[in-house]
Every structure is written in C-alpha cells, then in structure tokens.
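[1] just a sequence and a predicted model for now, questions to come.
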Amino acid sequence: MDRRPGDSSNARLWRASAWAAAAGVLLTPLMLRAPWTVADYVTAAALLGCVGVMVELAVRASGDLAYRAGAAVAVAAGALLTVVNGAVGFLGSEDNPANLIFLAVLGIAAAGSVLAGFRPGGMAGAMFATAAAQVLAGAGALAAGLGSPGLDGVGEVVLGTCLFSAMWLASAGLFRRAADRISATPE
C-alpha cells in the first residue's frame, strides 16, 4: 500500500489547490485590512511556505494515507506551536524569553524525523519523543513558575501542553499505523 504518487492530473490538481489555499490564507489579513506590517506578511509567507514544502515532501515520501495524515498532524502541530509562541506566547506574552524552550520541542521533532530517515516506524518514535518533550517543557515551565501569574496562566500552560502533546501523540499513532501496514504488505 506504499504507492509513490505519480504525476497524475489529480495529484497536480490537489497540489495546486493546496498552494492556492495557502495563498488565500496569506491574503486574508490584507482583505480584512488587518494592521499587518510587511514583516508580518513575510513571516506568514515563510511559515506557510515551510508548511507547504513539508506537506509536499510527506506526499512524495509515501502513498500511505496514515503516513500522510501523521505528517499533516505533525506539520500542523509544529506550525501552530510556532504561531502561538510568536503571536501570543505559550508562557505569558510573546516577549517572554522562556518561550524559547518550545524551540527545543520543534528541534526534537525535526532531528528525530531526520534520524528516522522519514520511515514510518522511526517517525512514530520521533513524534512520541516530541510529545514527551512537550510535556517536559510544559511541566518544567510550571515548576519554574514561568507561566503567566495566577490560575489562568497555569491553566493556559496545562491546556496548551495537553493540546500539543495530543497532536504529537496522534501523529505518532498514525505513523505507527503506517509502519504496521507497510510491514504487513507482502513484497
């Protein structure tokens, strides 16, 4: 079931649609007359471009739907974690330098993926390790008192940690499913 996608017109249509959607997302603040600076648009374009390239690479890496879904969830988690840290901050405001700890979580996802050779079994392990890093970062931040003061700040860190950990674990489960499918397929 690990078919490599061909260059069919259907595949080209899906890719063109995805890139058009990304362009639409980028143009939305402009159409809504949001007070964005040129730097905001450049940053958003870079993030959307990175997301698009990562999804393209995942589509080319495997034809397995579970693999692609695992990659999509991991890319979404990474992009959302980047946006949360850059826009509002995971720990207090976006200016809080303690938010940089979550770059380590993204680094573990990236390094683990490379070390796994992007193979589904290794990717499952990498995403599980990323979920563990997310929990450790959140718990460490709470233990060090780095969140916003009060129960609201603690709740935000706990909720964010649970949400992102669940996304990393969902990705791990999908990659595990892809690995199981691929290993069960006779050659």
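    Here it is on my side, so go on. Residues are numbered from 1 along each chain as shown.
[2] C-alpha from now on. contacts and neighbour counts both.
    Will do.
[3] at which residues are the helices of the chain located?
    9-31, 38-61, 65-87, 101-115, 120-143, 150-184 (DSSP state H).
[4] and the first one, what's buried?
    By 16 or more other Cα atoms under 10 Å, the buried positions in helix 9-31 come out as Arg15, Ala22, Leu26.
[5] the second one and Ala16, how far apart?
    Between Ala22 and Ala16 the distance is 10 Å, computed by Cα to Cα, to the nearest Å.
[6] pull the number of nearby residues for the nearest residue to Cys162 once chain neighbours are set aside.
    Spatial nearest neighbour of Cys162, excluding adjacent residues (Cα to Cα, 6 or more residues apart in numbering): Val135 at 7.7 Å. If you count neighbours by other Cα atoms under 10 Å, Val135 ends up with 19.
[7] try it against this one:
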Amino acid sequence: MTLTKSILRVALGTGLLLLIPLAAKLFVPGMLWSPGDFLFAGILLFSAGLTFVLISRMGDNTAYRLAAGVGVAAGLLLLWANMAVGLVGSEDNPANLLYLGVLAVALIGAVVARFRPLGMSNAMFAASLTYIVVTAIALFIWKPTGAAAEPNVHLINVLVANGVFAAIWAVSGWLFRRASNTNSNQQLA
C-alpha cells in the first residue's frame, strides 16, 4: 500500500473514531466535550496513526509491526489518560508532567536506534523502566502541596494502573526483541 493511501486510511479512521464521542455528546447528557476536545483528540489519534504507519514501514516482519503498534498505543494511552484524568491523582497534579519523560525516552531511543528492532527493543524497555521510576518519584518523592495535593489517591489503584502501563511498554520491547531475532534468523538462512 502506498504512503498516501495509508495516510488517507489513518485520516478516515480518525474521523470514524471521533464519531463515537460525537454521538455520545448528542445523546448522553453528561458528555462535556468542547470543540477543543474534539480537535485535541483528532490531532492525537491522527498523530498516533501516522506514527504507526511510518514506523511499521521500517520493519519487514509481523513482530516488528505488532511491536510498533503496541509502542504507539502505549504512547497514545499515556497521553490520553494523563490529559483526561491524570496518572497520579487528577490531571491537575503537576507530577503528571513527569510522564512526558517516558515519551522522550521512547522517541529519543527510537531515533538513536534508527528504528532497528534490537535498538527499538532497548528503547521500549528503557521507556518501561522510566515509567516505573517516574511513578515512584511522583508518588513517594515529589508530593505536591496546596491546591495540587490530593489526599484521596488510593495507592494500590495508582500502582496497578501504572504497572499496567509500564507492562505495555515492556511488551512492545519484547516484541521488538522477537522481531530482531526473526531478522537474525532470516539473515542466517
């Protein structure tokens, strides 16, 4: 499939996905999305789709494409959850900004690895580790005070949710590692 067709599919998919919250806004009284929310969601979804298309084209096997999809989904979910409800406390907690470091590690690692499977694996495992470190800092070291302080944060809920997010990054790393092994086996044959 050509790049232009892939981009058109991403745009169409983005538009179709945005119909879900639009329908909810029309029929569910509590749906409070503004036009800015739709714009932000559209940009986020289209950017994630485009990122997947561009990265997955660099691999030559299914494991690589699946790893790219899981990695992009991890980044999308991180941004979406952080902006919507926050990963530590509410979205107003300034500690949530630390999670941008996870994306930075993943993106910089991918570029440094030149999107090769083994390097991408290391970048995704580093993002997973960064996620754990950021969560520990946000929960135990940097405790906001004043209006940003949130005494009702249930520690176990935050740990489990953030553990799941860190695991998604690790799964992407594992899949990239498998893609790397597949490439090595193909080169030996």
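    Thanks, I have it. Bear in mind that the values here come from a model prediction, so they are computed numbers and not experimental data.
[8] one step back: quick check, nearest of the buried residues of helix 9-31 of structure 1 to Ala179 of structure 1?
    Arg15 (24.8 Å; Cα to Cα).
[9] list the contacts of that closest one.
    Taking Cα atoms under 8 Å, 6 or more residues apart in numbering, we find Arg15 of structure 1 in contact with Glu56.
[10] among the helices of structure 1, which is the most enclosed?
    The highest average neighbour count among those, using mean count of other Cα atoms under 10 Å, belongs to helix 120-143 at a mean of 22.
[11] ok, how many other residues are close to the corresponding residue of structure 2 for Glu94 of structure 1?
    Glu94 of structure 1 maps onto Glu91 of structure 2 when the alignment is built from TM-score structural alignment. Counted with other Cα under 10 Å, residues neighbouring Glu91 of structure 2 total 17.
[12] please apply the same query to Asn96 of structure 2.
    20.
[13] quick check: it touching Leu139?
    No: the criterion here is Cα atoms under 8 Å, and Asn96 of structure 2 misses it with Leu139 at 10.2 Å.
[14] list residues touching both of the two?
    Val88.
[15] which position in structure 1 pairs with Gly49 of structure 2?
    So, by TM-score structural alignment, Gly49 of structure 2 is matched to Gly52.
[16] any idea how far the residue nearest the centre of structure 2 lies from Ala48 of structure 2?
    For structure 2, Gly75 is the residue whose C-alpha lies nearest the centre (Cα atoms, centre = their mean; 1.2 Å). Distance, Gly75 of structure 2 to Ala48 of structure 2, by Cα to Cα: 8 Å.
[17] same check on Ala136 of structure 2?
    27 Å.
[18] Gly71 of structure 2 now?
    For Gly71 of structure 2, the distance to Ala48 of structure 2 equals 10 Å [Cα to Cα].
[19] got a list of what the equivalent of the residue nearest to Cys162 of structure 1 over in structure 2 touches?
    In structure 2, the residue matched to Val135 of structure 1 (TM-score structural alignment) is Ile132. By Cα under 8 Å, 6+ apart, Ile132 of structure 2 lies in contact with Asn162, Gly163, Ala166.
[20] next: Met124 of structure 2.
    With Cα under 8 Å, 6+ apart, Met124 of structure 2 has these contacts: Gly71, Ala106, Gly109, Trp169, Ala170, Ser172, Gly173.
[21] how much space between the residue nearest to the match of Gly49 of structure 2 when sequence neighbours are not counted and Gln134 of structure 1?
    Spatial nearest neighbour of Gly52 of structure 1, excluding adjacent residues (Cα to Cα, 6+ apart): Trp19 at 7.1 Å. Trp19 of structure 1 sits 30 Å away from Gln134 of structure 1, taking Cα to Cα as the criterion.
[22] again with Glu94 of structure 1
    Glu94 of structure 1 is 18 Å from Gln134 of structure 1, by Cα to Cα.
[23] ok, Val88 of structure 1 next?
    In terms of Cα to Cα, Val88 of structure 1 sits 18 Å off from Gln134 of structure 1.
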